[in-house]
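Participant: give me coordinates for this.
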Amino acid sequence: MNIQNRVVSFIKSEDEFGGLSNLAEGYPLLVNGGSVPSSEHLYQALKFPDHPEIQDRILKAGSPADAVKIASNKVLAGVQTALSRRVNQQKFAVTSQIKPYSKKTEATQNPALKKAHDAKIRTDWNQVKLEVMDFCLRAKLINNWVQFGELLRSTGDREIVLKALKKESYWGLFTSKDGYCRCGYNHLGRLLVNLRDELNDPDNEPLRVLAPPAHLNLMLLGTEIEPIDRSEHLRQVGTRFSAQVAEVRP
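Facilitator: So this is what the prediction gives:
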């Protein structure tokens, strides 16, 4: 079998399997009774458990990509992105209000400002970020059981790969300059494969209740994240259990 037939890959959220991306829109979450636009919004917000004011700004970001910018303190770039989107939607240009994007527009150009911002990220982030991402993906599934579940199932038993830049090799794979090596850790792809395999298990009931691991101490807007129950989620959003939901059960 050709290697391409054994791999499901994505790089943009608009790709065929782009919904697997954490940057994909259209997969909202309900956490602690509040709406979270995407799993990326949640992931970025959880970097700052002791700073609900930063979390609030992240959760209000206009897109998952903007959430990343705010979490990285690229505030001006984030504002530009949102304004550019509004301009495109309205189909007219207000170039006087938009400065061309450059490194100079990023708040991170100030080393002292960046250092102060980064100091607010939980100190053990590099040690826990993989578990936090796993939690966010599971929250994405439990809140979008049909849509996201069907997408996961559609990958069959193939490897899932995020096509990444070299700087993103922790989460995906990048192709070496000579084209002979797929380099990186592909942690996002691995987490998705594990989640898919659990979903395909005849006994996938444990996936329907998501309790945050206690040792992660996940806080959102000053409150510890509560367990997410699929049946409770359906009750809150006013959706009844249906044949459509049953279709993704083994």
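
Participant: C-alpha from now on. contacts and neighbour counts both.
Facilitator: OK.

Participant: now the helices for the chain?
Facilitator: In the chain, the helices defined using DSSP state H lie at 39-45, 52-59, 64-71, 75-90, 111-118, 125-143, 145-153, 187-200, 230-237, 243-246.

Participant: out of these, which gets nearest to residue 16?
Facilitator: Residue 16 sits nearest to helix 145-153 of all those, at 9.7 Å, using C-alpha to C-alpha.

Participant: what packs against that closest one?
Facilitator: Where contact means 3 or more C-alpha pairs under 8 Å, 6 or more residues apart in numbering; DSSP states H and E, helix 145-153 is packed against helix 125-143, helix 187-200, helix 243-246.

Participant: the helices of the chain: which one's closest to residue 11?
Facilitator: That would be helix 187-200 among the helices of the chain, by C-alpha to C-alpha, at 11.5 Å.

Participant: what's next to the closest one, contact-wise?
Facilitator: 20, 130, 134, 137-138, 149, 152-153, 159-162, 170-172, 204, 207, 249-250 (C-alpha atoms under 8 Å, 6 or more residues apart in numbering).

Participant: re earlier: go through the helices of the chain and pick out the most buried.
Facilitator: helix 39-45 (a mean of 26; mean count of other C-alpha atoms under 10 Å).

Participant: which residues touch that helix?
Facilitator: So helix 39-45 is contacted by 22-23, 27-29, 36, 54-56, 58-59, 61, 64, 67-68, 71, 132-133, 136-137, 139-140, 220 (C-alpha under 8 Å, 6+ apart).

Participant: same deal with stretch 5-18?
Facilitator: The contact list for stretch 5-18, computed with C-alpha under 8 Å, 6+ apart, reads 19-21, 23-25, 151, 155, 158-164.

Participant: need the max-distance pair from these.
Facilitator: 25 and 158 (23.6 Å).

Participant: between those two, tell me which one has more neighbours.
Facilitator: residue 25 (18 against 15; other C-alpha atoms under 10 Å).

Participant: second chain to compare with the first, below:
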Amino acid sequence: MNGDPRDFRRYKRFECAVFRKTTEMHGGLSNMAGGFPLLVEGIPVLSAEALYQACRFPHMPDVQKLILAQSSPMTAKMKSKPYRTDSRPDWEMVKVPIMKWCLRIKLAQNWDKFSHALLSTGSKAIVEDSSRDTYWGAREIGPDLLEGQNVLGRLLMELRQKLHSSPDDLREVAPVPICCFTLLERQIGVVGKRVYPSVRRTSETASEAVA
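Facilitator: Reported below is the predicted structural model:
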């Protein structure tokens, strides 16, 4: 999964489990879907998208705090944009393993809901329909035809396969084996089931975690 144009794939929409809006049938597969709270090293995180974006900046805990304080996945993503030129220097090499890790945590800590979302796709190809992003998703190039690398969709299909073959192995998530893998200056270790039943939707949660 890289930027090589030869890695582009074509998908027939009617043969796939396609998601674009979070309100659609397979919308829960999107990183922009709410209702999948996480807890990493005691730090509440409202979405997989917020966790992914925060992982860009282990060396900038104040930026991580800003991202984690946002009430929606989209605003968390937007808050990261002004700082992206300061992303960790190996970001392009580690972003896919980090995304895979975020999806694993989303499953481990929202088991019933997210496993249902994955398994409801059956054996269909999972495709994120995007108007612009042909790396994480695929864009429409003709009537009912999508083209792109669809990296997010392929990671979700890989996770679905593991859910079928070895679900017990997905209950805990090891950290990505890279340097400086921290959240709000806390070294990230093995992440398991979320301890708390819910996450308070306030801007104070991330601040309290480092108080």
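
Participant: re earlier: CSV for the helices and strands packed on helix 145-153 of structure 1, including distance to residue 82 of structure 1?
Facilitator: Output for those, formatted as CSV (distance: least, C-alpha to C-alpha, whole Å):
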stretch, distance to residue 82 of structure 1
helix 125-143, 24
helix 187-200, 27
helix 243-246, 35
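
Participant: so for residue 4 of structure 1, which of those sits nearest?
Facilitator: Of all these, helix 187-200 sits nearest to residue 4 of structure 1, with 15.2 Å by C-alpha to C-alpha.

Participant: that closest one aligns to what range in structure 2?
Facilitator: The counterpart of helix 187-200 of structure 1 in structure 2, using TM-score structural alignment, spans residues 151-164.

Participant: give me the mean distance between that stretch and structure 1.
Facilitator: Comparison of stretch 151-164 of structure 2 with structure 1 after fitting gives an average deviation of 0.4 Å (mean C-alpha distance after the TM-score superposition for structure 1).

Participant: hmm, back to that, show me the one of the helices of structure 1 that comes nearest residue 3 of structure 1.
Facilitator: helix 187-200 (16.1 Å).

Participant: what angle separates that closest one from helix 125-143?
Facilitator: Angle, helix 187-200 of structure 1 to helix 125-143, by axes from the mean of the first three to the mean of the last three C-alpha atoms, to 10 degrees: 40 degrees.

Participant: what angle separates helix 187-200 of structure 1 from helix 145-153?
Facilitator: Helix 187-200 of structure 1 runs at 110 degrees relative to helix 145-153, counting by the same axes, to 10 degrees.

Participant: just to revisit the earlier point, and the match of helix 187-200 of structure 1, how far out from the chain's middle?
Facilitator: 12 Å (C-alpha atoms, centre = their mean, to the nearest Å).

Participant: just give me the neighbour total for residue 131 of structure 2.
Facilitator: By other C-alpha under 10 Å, the residues close to residue 131 of structure 2 number 12.

Participant: just give me the match in structure 1 for it.
Facilitator: Applying TM-score structural alignment, one finds that residue 131 of structure 2 aligns to residue 165 in structure 1.

Participant: what sits against residue 161 of structure 1?
Facilitator: Contacts of residue 161 of structure 1 were listed using C-alpha under 8 Å, 6+ apart, and they are 7, 8, 9, 10, 172, 173, 186, 188, 189, 190.

Participant: make it 7 Å
Facilitator: Contact analysis of residue 161 of structure 1 by C-alpha atoms under 7 Å, 6 or more residues apart in numbering lists 7, 8, 9, 10, 172, 173, 186, 189.

Participant: how about the residues you listed in CSV, adding distance to residue 121 of structure 1?
Facilitator: Shown next, in CSV, are the contacts of residue 161 of structure 1 (distance: C-alpha to C-alpha, whole Å):
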residue, distance to residue 121 of structure 1
7, 35
8, 33
9, 31
10, 29
172, 23
173, 26
186, 23
189, 25
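
Participant: quick one: buried ones out of those?
Facilitator: Buried by 16 or more other C-alpha atoms under 10 Å: 8, 9, 10, 172, 173, 186, 189, out of the contacts of residue 161 of structure 1.

Participant: now do the first one against residue 212 of structure 1, distance only.
Facilitator: Okay, so that is residue 8 of structure 1. Note on residue 8 of structure 1: its distance to residue 212 of structure 1, by C-alpha to C-alpha, to the nearest Å, is 29 Å.

Participant: now do stretch 68-88 of structure 2: distance to the chain's middle.
Facilitator: 13 Å.

Participant: ok, residue 47 of structure 1 - contacts?
Facilitator: Residues near residue 47 of structure 1 by C-alpha under 7 Å, 6+ apart: 121, 122, 125.

Participant: repeat for residue 57 of structure 2
Facilitator: Going by C-alpha under 7 Å, 6+ apart, residue 57 of structure 2 touches 63, 64, 87, 88.

Participant: switch the cut-off to 6 Å
Facilitator: Going by C-alpha atoms under 6 Å, 6 or more residues apart in numbering, residue 57 of structure 2 touches 87, 88.

Participant: now the helices of structure 1 in a markdown table, with distance to residue 15 of structure 1?
Facilitator: A markdown table is the format used below for these (distance: least, C-alpha to C-alpha, whole Å):
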| stretch | distance to residue 15 of structure 1 |
| --- | --- |
| helix 39-45 | 17 |
| helix 52-59 | 25 |
| helix 64-71 | 16 |
| helix 75-90 | 20 |
| helix 111-118 | 32 |
| helix 125-143 | 18 |
| helix 145-153 | 12 |
| helix 187-200 | 15 |
| helix 230-237 | 28 |
| helix 243-246 | 24 |
